[in-house]
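Asks: Attaching a predicted model along with its sequence, questions to come.
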Amino acid sequence: MRVILAPMEGVADAPMRSLLTQVGGYDLVISEFIRIVDQLLPEKVFYRLCSELKNQCRTSAGTPVRLQLLGQHPQWMAENAVRAVELGSRGVDINFGCPAPMVNKSNGGAALLKQPDTIYQVVNAVRKAVDSSKPVSAKIRLGWDDKSRCVEIAQAIEAAGATELTVHARTKEEGYRPPAHWQYIKQIKDAIAIPVIANGEIWSREDYLNCQAISGCDDVMLGRGALTVPNLAHVVKAQQAPLAWQQVKQLLLQYSEFEIVSDKEKYYPARIKQWLKFIARHYPEGEQLFVELRVLKQTKDILSLLKQA
């Protein structure tokens, strides 16, 4: 089995990717998406959103990283995919699942699930442009507001030449509301020959086993669960129990050290609260800490509270 860290825009930035892969268990990381509109982006944009390019496109723990691109225009997606690979990306992943309204209203991300032909054209253009030795993968949801075309979408991606497909087992309209409909992943897996990776509502080893039984997929992508239980990759592989609270607290402090020395320091208060909100799903101590920390706005005050917790 493979466990892949999901591309969580605005959450799984380079410091978070570094931290979670140091904890270990991940076989691959997909970066936050780079938005492609109507130009070949300069190299600095790729380095800004995927700093691992400076380290042979691996995290500090050595886990390979694959850049994700989001866009609707085949030509520009192809040209930027070539640049990503030339800069060192471990292949290219294409985002057809982002549910963010700002992305969807400009016909990006999950909006393209209503247009399987456009999805085909984008994947095909990228596949033809990128060296055949490099993987071209895609990530989808089950549809925009219904699931009736999920197999058609997956078949279009396979026909376009993709090497593997990740399926988030919900529609765009379902957002992140449980349950995840893993049985539709099974339909997709049975209809195509390329590897399929299951994604959605995997928070524990038990969830993984249920997903595996229903979807037929051994490989999984972890998103919010990876933030809630930081060693979830090891947990689903039956290699470890969830970390103890004191270990999680040390990770919060380590993440704080990463963030406050970067150019994203102004976002640190919001980011640490965001992560704690996920952690609180599993750790009662995290829930209490989140309540206390929520009212704080200054970095120094947040760090002080974390050290005292």
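Replies: Sure thing, it's come through. Owing to the predicted nature of the structure, the values given are computational and were not obtained by experimental measurement.

Asks: can we go C-alpha only for contacts and neighbour counts from here?
Replies: Noted.

Asks: Residues contacting the longest strand anywhere in the chain, please?
Replies: Assignment by DSSP state E gives strand 28-35 as the longest strand of the chain. Applying C-alpha atoms under 8 Å, 6 or more residues apart in numbering, the contact partners of strand 28-35 are 3-10, 12-13, 17, 46, 49-50, 63-71, 93, 95.

Asks: What residues of the helix ranked longest in the chain count as buried?
Replies: Counting by DSSP state H, the longest helix found in the chain is helix 245-260. The neighbour-count check on helix 245-260 (16 or more other C-alpha atoms under 10 Å) flags 248, 249, 251, 252, 255, 256, 258, 259, 260 as buried.

Asks: how about these in TSV, adding distance to residue 115?
Replies: Formatted as TSV, the buried residues of helix 245-260 follow (distance: C-alpha to C-alpha, whole Å):
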residue	distance to residue 115
248	42
249	45
251	42
252	41
255	40
256	41
258	40
259	39
260	42
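
Asks: So which of these is the closest to residue 200?
Replies: Of all those, residue 200 sits closest to residue 248, with 22.8 Å by C-alpha to C-alpha.

Asks: Please report how far the closest one lies from residue 8.
Replies: Look at residue 248 and residue 8: by C-alpha to C-alpha, to the nearest Å, they are 20 Å apart.

Asks: helix/strand/coil for the closest residue to residue 87 other than its chain neighbours?
Replies: Leaving aside its chain neighbours, residue 87 sits nearest to residue 53 (6.6 Å; criterion: C-alpha to C-alpha, 6 or more residues apart in numbering). Secondary structure, DSSP: H, G, I helix; E, B strand; the rest coil: residue 53 is helix.

Asks: shouldn't residue 53 be in contact with residue 47?
Replies: Yes. Look at residue 53 against residue 47 with C-alpha atoms under 8 Å: they come within range, at 6.3 Å.

Asks: let's bring in a second one:
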Amino acid sequence: MSRLFLAPMEGLVDEVMRATLTEAAPYDACVTEFARVAGSALPAKFFTRIAPELHTRSRTAAGTPVKVQLLGSDPGRLAESALTLAQLAPAGIDLNFGCPAPTVNRHRGGAVLLDEPELLHRILLAVRAAVPPSMPVTAKMRLGMRDTSRALEAACALADGGAGELVVHARTKEDGYRPPAHWPWIARIAEAVSVPVIANGEVWTLDDYRRCRSESGRCDVMLGRGAVADPFLVERIRAAQAGAVVRSHDEDWSRLHPLIERFWARVLDKVEPRHAPGRLKQWLNLLRRHYAQAGLLYDAIRPLRDPAAVSNVLQQAVVLA
């Protein structure tokens, strides 16, 4: 059976979304949005703010292990931050070398470091040495900045530095999130390193998963936006692997709508009322890719700014369902 992971997605998958998606389907683990290490090492309170699951044995309410991701370019500060984080007992520490955001890259974070394999190696050595041997340390990378010319060198630098696993997003920084993902490159990287490699990028459906697995040669896959757009994608994959019946999206709406309501309640508990509707609209906008009913909800909620009005629409949808 494949291991299936929920990807870190800045501005999309916080603890609210992690709780919701891991309630919907059984992931092997998930990873937080990145904690950016810049001018100084990060304090413990920063980590518990972005990963409140650290208060509950680093697990979501559904029991899914939560790794915490660090981003930065200074080996010493990353190591110091990792040591502080390790004392909070996360399920693991992940290092981000995949973020394509221009603001992050301009400040020497994320995918820009793939042009500096020597620095990647020093970062991994420093973090690995700073934390207990029992603490998993992993890394997430892309295929490069503008091209794939240093992809193998970067992957080997990370693995040789002490990364216990690599997640490979099969696109360059310049590719952004534009399809296609270049899954055969993941197979090349897996042949070059001696640690497990997890495939990532452009898996939206069960058929995508099958093609990704075939072209990458990897059994283990990390799901990103595809998992947010279809909260039961993991369940579909596991059902297909077991030879069981794969449910249709229409059949799943009766389960998805209560999940949306619980997500909305969690959002209201977390953010200021003026920001809450935007969070729900963001998710519904992705959900309507597969669920016609989510599209109808999105159209009804899109012009609304008042949380009470949004709640009324959700309640009316329950009556109509």
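Replies: Yep, it's here. Computed from a prediction, not measured in an experiment: that's the story for all the values here.

Asks: where does the TM-score land?
Replies: TM-score for the superposed chains, counting by TM-score structural alignment, normalised by the length of the first structure: 0.96, backed by 309 aligned residues with a C-alpha RMSD of 1.3 Å.

Asks: So what's the residue count around the residue nearest to residue 87 of the first structure?
Replies: Number of residues near residue 53 of the first structure (other C-alpha atoms under 10 Å) recorded here: 22.

Asks: quick one: contacts for it?
Replies: Residue 53 of the first structure touches 46, 47, 87, 88, 89, counting by C-alpha under 8 Å, 6+ apart.

Asks: Report the separation between it and residue 84 of the first structure.
Replies: Distance of residue 53 of the first structure to residue 84 of the first structure, computed by C-alpha to C-alpha: 9 Å.

Asks: and if you look at residue 156 of the first structure?
Replies: For residue 156 of the first structure, the distance to residue 84 of the first structure (C-alpha to C-alpha) stands at 23 Å.

Asks: Looking at the two now, which is surrounded by more residues?
Replies: Shown here are residue 156 of the first structure and residue 84; by other C-alpha under 10 Å, residue 84 has more neighbours (25 against 21).

Asks: what's the mean gap between the host helix or strand of the more buried one and the aligned bit of the second structure?
Replies: Secondary structure from DSSP states H and E places residue 84 of the first structure in helix 74-86. Here the mean offset of helix 74-86 of the first structure against the second structure after fitting is 0.7 Å, by mean C-alpha distance after the TM-score superposition for the first structure.

Asks: Pull the residues that contact whichever helix or strand comes after the longest strand of the first structure.
Replies: Next helix or strand after strand 28-35 of the first structure toward the C-terminus (DSSP H and E): helix 43-49. Residues outside helix 43-49 of the first structure that contact it (C-alpha under 8 Å, 6+ apart) are 13, 14, 31, 32, 33, 34, 53, 54, 83, 84, 87.

Asks: Selecting buried members of those residues in PyMOL, what would you type?
Replies: Selection of the buried residues among these in PyMOL, burial being defined by 16+ other C-alpha under 10 Å:
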select buried, resi 13+14+31+32+33+34+53+83+84+87
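
Asks: so what's residue 70 of the second structure up against?
Replies: By C-alpha under 8 Å, 6+ apart, residue 70 of the second structure lies in contact with 34, 35, 36, 37, 78, 82, 93, 94, 95, 96.

Asks: let's see 10 Å
Replies: Residue 70 of the second structure sits next to 32-37, 42, 47, 78-79, 81-82, 85, 93-97, 109-110, 139 when contact means C-alpha atoms under 10 Å, 6 or more residues apart in numbering.

Asks: if we can go back for a sec, would you check which pair of the contacts of helix 43-49 of the first structure lies furthest apart?
Replies: Across the contacts of helix 43-49 of the first structure (C-alpha to C-alpha), the longest gap, 20.5 Å, separates 13 and 83.

Asks: still on that earlier bit, just curious, which of the buried residues of helix 245-260 of the first structure is nearest to residue 308 of the first structure?
Replies: Nearest to residue 308 of the first structure among the buried residues of helix 245-260 of the first structure is residue 249, at 10.3 Å by C-alpha to C-alpha.

Asks: Which residue in the second structure aligns with the closest one?
Replies: Mapped onto the second structure by TM-score structural alignment, residue 249 of the first structure lines up with residue 257.

Asks: out of the buried residues of helix 245-260 of the first structure, which one sits closest to residue 121 of the first structure?
Replies: Among the buried residues of helix 245-260 of the first structure, residue 259 lies closest to residue 121 of the first structure (C-alpha to C-alpha), at 38.5 Å.

Asks: Give the aligned equivalent of that closest one in the second structure.
Replies: In the second structure, residue 259 of the first structure lines up with residue 267, judged by TM-score structural alignment.

Asks: re the thing from before, quick one: which of the contacts of helix 43-49 of the first structure is nearest to residue 179 of the first structure?
Replies: Minimum distance to residue 179 of the first structure across these is 24.4 Å, recorded for residue 32 (C-alpha to C-alpha).

Asks: Can you tell me how far the closest one is from residue 228 of the first structure?
Replies: 18 Å.

Asks: Need the contacts of residue 53 of the first structure in TSV (columns: distance to residue 175 of the first structure).
Replies: Output for these, formatted as TSV (distance: C-alpha to C-alpha, whole Å):
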residue	distance to residue 175 of the first structure
46	28
47	30
87	33
88	33
89	29
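
Asks: could you pull out the strands for the stretch 1-150 of the second structure?
Replies: Under the criterion DSSP state E, counting those that start in this stretch, the stretch 1-150 of the second structure contains strands at 4-6, 29-36, 66-71, 93-97, 137-141.

Asks: Those strands: which one's closest to residue 235 of the second structure?
Replies: strand 4-6 (10.1 Å).

Asks: Relative to the first structure, and after superposing, what's the average distance for the closest one?
Replies: Superposing on the first structure and averaging over aligned pairs (mean C-alpha distance after the TM-score superposition for the first structure), strand 4-6 of the second structure comes out at 0.5 Å.
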